[in-house]
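Student: fold the following for me, if possible:
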Amino acid sequence: MTGPEREQLVFDLPVRPAFGREDFFVAEANAMAVAQIDMWRAWPGSKFSLVGPAGAGKTHLAHVWQEESGGRIVAATALAQAEIPDLADRPVCVEDVGAIAGDADGEAALFHLHNLVLAEGHALLMTAHVPPAQLGLQLPDLASRLMGTQFVRLSAPDDALLGAVMAKLFHDRQLDPAPQVIPYLVRRMPRSFASARRLVGEIDRQALSRRSRVTLPLARETLSRLEPETDDD
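Tutor: Now for the predicted structure:
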């Protein structure tokens, strides 16, 4: 492969995030949430909320639930423009509910979706950064409906879990990092799955462009240049 052709791969073949059950690592930080996803048919009131910081794995678990329940996933910010009856014909997950706090149209749409999906006998999953009682919703009827929703909090990954995720991400890209790379990164990187995906992706791009193995100096340099960001769960 010539130099220009190899360089083209860096831009044309991004790795898509893996959201399958087999790609989700279970550890102390998320074991309770995984158990609740497994028993989704027994949720009190047929609804549940996953709570935690960005990058804790809420979106990944939502996709696991979607696969197991046959449901669909919708962003809370898209509800005001959505056809609520169409959404309510199967189980549904509403992501980032806190993003519509104070948005009258968004809150009204969630209120109608909540009532209709449960009336149809389907399950409702929600994700948020804070528990239902702390969402700051302004529509009293909606706030009261969600107030008693059972929830579980996902913590940021610990060292063992973050290290396992990094190893899997490198493996997915057919990269064999030097032994010191993952321990070094785990001790210094932002503690989220989203940051792990972003960091490994950037290391991969740098290694390709330099035709280099994934060495500790390369990992150190890449980490130092990576700007902080808020990312998906």
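Student: please count neighbours and contacts with C-alpha atoms only from this point.
Tutor: Fine.
Student: how much space separates residue 122 from residue 6?
Tutor: Residue 122 sits at a distance of 49 Å from residue 6 (criterion: Cα to Cα, to the nearest Å).
Student: cool, and residue 20?
Tutor: Following Cα to Cα, the distance that separates residue 20 from residue 6 is 29 Å.
Student: check which helices and strands the helix or strand residue 113 falls within sits against.
Tutor: Secondary structure assignment for residue 113, by DSSP states H and E: helix 104-119. Of the remaining helices and strands, those touching helix 104-119 by 3 or more Cα pairs under 8 Å, 6 or more residues apart in numbering; DSSP states H and E are helix 84-87, strand 124-128, helix 140-147.
Student: how distant is the helix or strand following the first one from the center of its chain?
Tutor: Proceeding C-terminally, helix 84-87 gives way to strand 92-95 as the next helix or strand, assigned by DSSP H and E. In this view, strand 92-95 has its centroid 12 Å away from the chain centroid, taken as Cα atoms, centre = their mean, to the nearest Å.
Student: cool, and stretch 147-165?
Tutor: Taking the mean of its C-alpha atoms, stretch 147-165 sits 11 Å from the chain's own mean (Cα atoms, centre = their mean).
Student: would a markdown table of the helices and strands packed on helix 104-119 with distance to residue 14 and mean neighbour count be doable?
Tutor: Rendered in a markdown table, the data for the helices and strands packed on helix 104-119 read as follows (distance: least, Cα to Cα, whole Å; neighbours: other Cα atoms under 10 Å):
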| stretch | distance to residue 14 | mean neighbour count |
| --- | --- | --- |
| helix 84-87 | 31 | 15 |
| strand 124-128 | 27 | 25 |
| helix 140-147 | 39 | 15 |
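Student: out of the ones you listed, nearest to residue 205?
Tutor: Comparing the helices and strands packed on helix 104-119 by their distance to residue 205 (Cα to Cα), the top pick is strand 124-128, with 31.8 Å.
Student: which residues does that closest one contact?
Tutor: The set of residues external to strand 124-128 that reach it, using Cα atoms under 8 Å, 6 or more residues apart in numbering, is 46-52, 58-59, 62, 91-98, 114, 117-118.
Student: which helix runs longest in this structure?
Tutor: helix 193-210 (DSSP state H).
Student: which of the residues in that helix are buried?
Tutor: Residues 193-197, 199-209 are the ones in helix 193-210 that count as buried (16 or more other Cα atoms under 10 Å).
Student: next, the structure of the following sequence, for comparison with the previous one:
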Amino acid sequence: MTAARSPGPARSPGPEQLALDLPVRAATGRQAFLVAPANEEALTRIDGWRDWPEGKLALAGPPGAGKSHLAAVWASETGATVLTAPALPDAGAVEPRAVVVERAGRVAGDARAEERLLHLHNRVVSEGGRLLLVAREAPARWPVALPDLASRLAATQVARIGPPDDALLAAVLVKLFEDRQIAAPPALVSWLVPRMERSFAAAERLVAALDARALATGRPVGQKLAREVLEDAAPGIDPEGER
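Tutor: The predicted structure is shown next:
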């Protein structure tokens, strides 16, 4: 049971190969977004952007849950400007029609960033634009110091992405393998799901670790390699057991 990588240059034989840290191109279009109960409500809210209360919405969820993917889908469809906190520009330099602020919670504790987010918020809302704030936590939980910003964040409705169920976790693994041009057989994915930590971030770490070890050793991505990676990640567990 092994996963085949897409055809490419032949590798030199050897017990230990140099693992190149090559960039991974993640598919971020709407068709690549994996819809499941954990994110269906968030997708519905994003699709209803014309009806967002006060023209704003916060998208919250754990690392690797697909928040940035969903935000990228919305930005592509609306032509939104995508910013990343805390390095926000002056509000006057931003087209207010549609704006995404990635990692928005990082403004907390940064006086300049908090002030700039406040001015950006006020400009977008006052001019009838749309503002999407992307973060791990709901805005009301960000420890911001600026009272005016805190009150506006508390009034922002939140769309949440929850933890994955088995079907979504399996689909995420398949996508992560595909992003790295690894064709993982369904049997390997089914074997991994009940044995791995149940989170999006863990899926990213697992696939990255499998890819790195396969490249370093010249071995195929299969159940034997996966067993070793899982054991290294959590020494003492029984990889043949289920979590």
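Student: what about the helices in structure 2?
Tutor: Counting by DSSP H, one finds helices in structure 2 at the ranges 37-47, 67-78, 111-126, 147-154, 166-179, 186-192, 200-217, 223-233.
Student: format the ones you listed as CSV; extra columns: distance to residue 3 of structure 2.
Tutor: Below are the helices of structure 2 laid out as CSV (distance: least, Cα to Cα, whole Å):
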stretch, distance to residue 3 of structure 2
helix 37-47, 27
helix 67-78, 25
helix 111-126, 45
helix 147-154, 45
helix 166-179, 9
helix 186-192, 8
helix 200-217, 10
helix 223-233, 9
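Student: of these, which is nearest residue 21 of structure 2?
Tutor: Proximity of the helices of structure 2 to residue 21 of structure 2 was assessed by Cα to Cα; the nearest stretch is helix 200-217, lying at 8.1 Å.
Student: how much does the closest one stray from structure 1?
Tutor: Following superposition, helix 200-217 of structure 2 is found to deviate from structure 1 by 2.8 Å on average (mean Cα distance after the TM-score superposition for structure 1).
Student: tell me what that helix is packed against?
Tutor: Helices and strands in packing contact with helix 200-217 of structure 2 are listed as helix 166-179, strand 221-222, helix 223-233; criterion 3+ Cα pairs under 8 Å, 6+ apart.
Student: picking that back up, format the helices and strands packed on helix 104-119 of structure 1 as CSV; extra columns: distance to residue 182 of structure 1.
Tutor: Converted to CSV, these look like this (distance: least, Cα to Cα, whole Å):
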stretch, distance to residue 182 of structure 1
helix 84-87, 42
strand 124-128, 30
helix 140-147, 41
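Student: for residue 102 of structure 1, find the nearest of the ones you listed.
Tutor: Taking Cα to Cα, helix 140-147 is the member of those nearest to residue 102 of structure 1, at 11.3 Å.
Student: so that closest one matches what in structure 2?
Tutor: Structural correspondence for helix 140-147 of structure 1: residues 147-154 of structure 2, per TM-score structural alignment.
Student: ok, and what's touching the matching stretch?
Tutor: Applying Cα under 8 Å, 6+ apart, the external contacts of stretch 147-154 of structure 2 come out as 114, 115, 117, 118, 139, 140, 144.
Student: between the helices of structure 2, which one is nearest to residue 89 of structure 2?
Tutor: Distance to residue 89 of structure 2, taken as Cα to Cα, is lowest for helix 111-126 among the helices of structure 2, at 7.2 Å.
Student: how much does the closest one stray from structure 1?
Tutor: Compared with structure 1 after the fit, helix 111-126 of structure 2 shows a mean deviation of 1.1 Å (mean Cα distance after the TM-score superposition for structure 1).
Student: may I see the buried residues of that helix?
Tutor: Neighbour counts using 16+ other Cα under 10 Å place 113, 114, 115, 116, 117, 118, 119, 120, 121, 123, 124, 125 of helix 111-126 of structure 2 among the buried residues.
Student: okay, it sits on what stretch of structure 1?
Tutor: The aligned range for helix 111-126 of structure 2 in structure 1 is 104-119, by TM-score structural alignment.
Student: how about the counterpart of residue 206 of structure 2 in structure 1: what's its closest non-neighbour residue?
Tutor: Using TM-score structural alignment as the criterion, residue 206 of structure 2 maps onto residue 199 of structure 1. On the basis of Cα to Cα, 6 or more residues apart in numbering, the spatially nearest residue to residue 199 of structure 1 that is not a chain neighbour turns out to be residue 223, at 7.0 Å.
Student: returning to what we had before: mean deviation (superposed) between the match of helix 140-147 of structure 1 and structure 1, please.
Tutor: After superposition onto structure 1, stretch 147-154 of structure 2 sits on average 1.4 Å from its aligned residues (mean Cα distance after the TM-score superposition for structure 1).
Student: residue 122 and residue 6 of structure 1 - which one has more neighbours?
Tutor: Between residue 122 of structure 1 and residue 6, counting by other Cα atoms under 10 Å, residue 122 is the more crowded of the two (19 against 13).
Student: nearest to residue 11 of structure 2 among the helices of structure 2 would be which one?
Tutor: The stretch from the helices of structure 2 with the least distance to residue 11 of structure 2 (Cα to Cα) is helix 200-217; that distance is 9.2 Å.
Student: which position in structure 1 aligns with residue 138 of structure 2?
Tutor: Residue mapping for residue 138 of structure 2 onto structure 1 gives residue 131, with TM-score structural alignment as the criterion.
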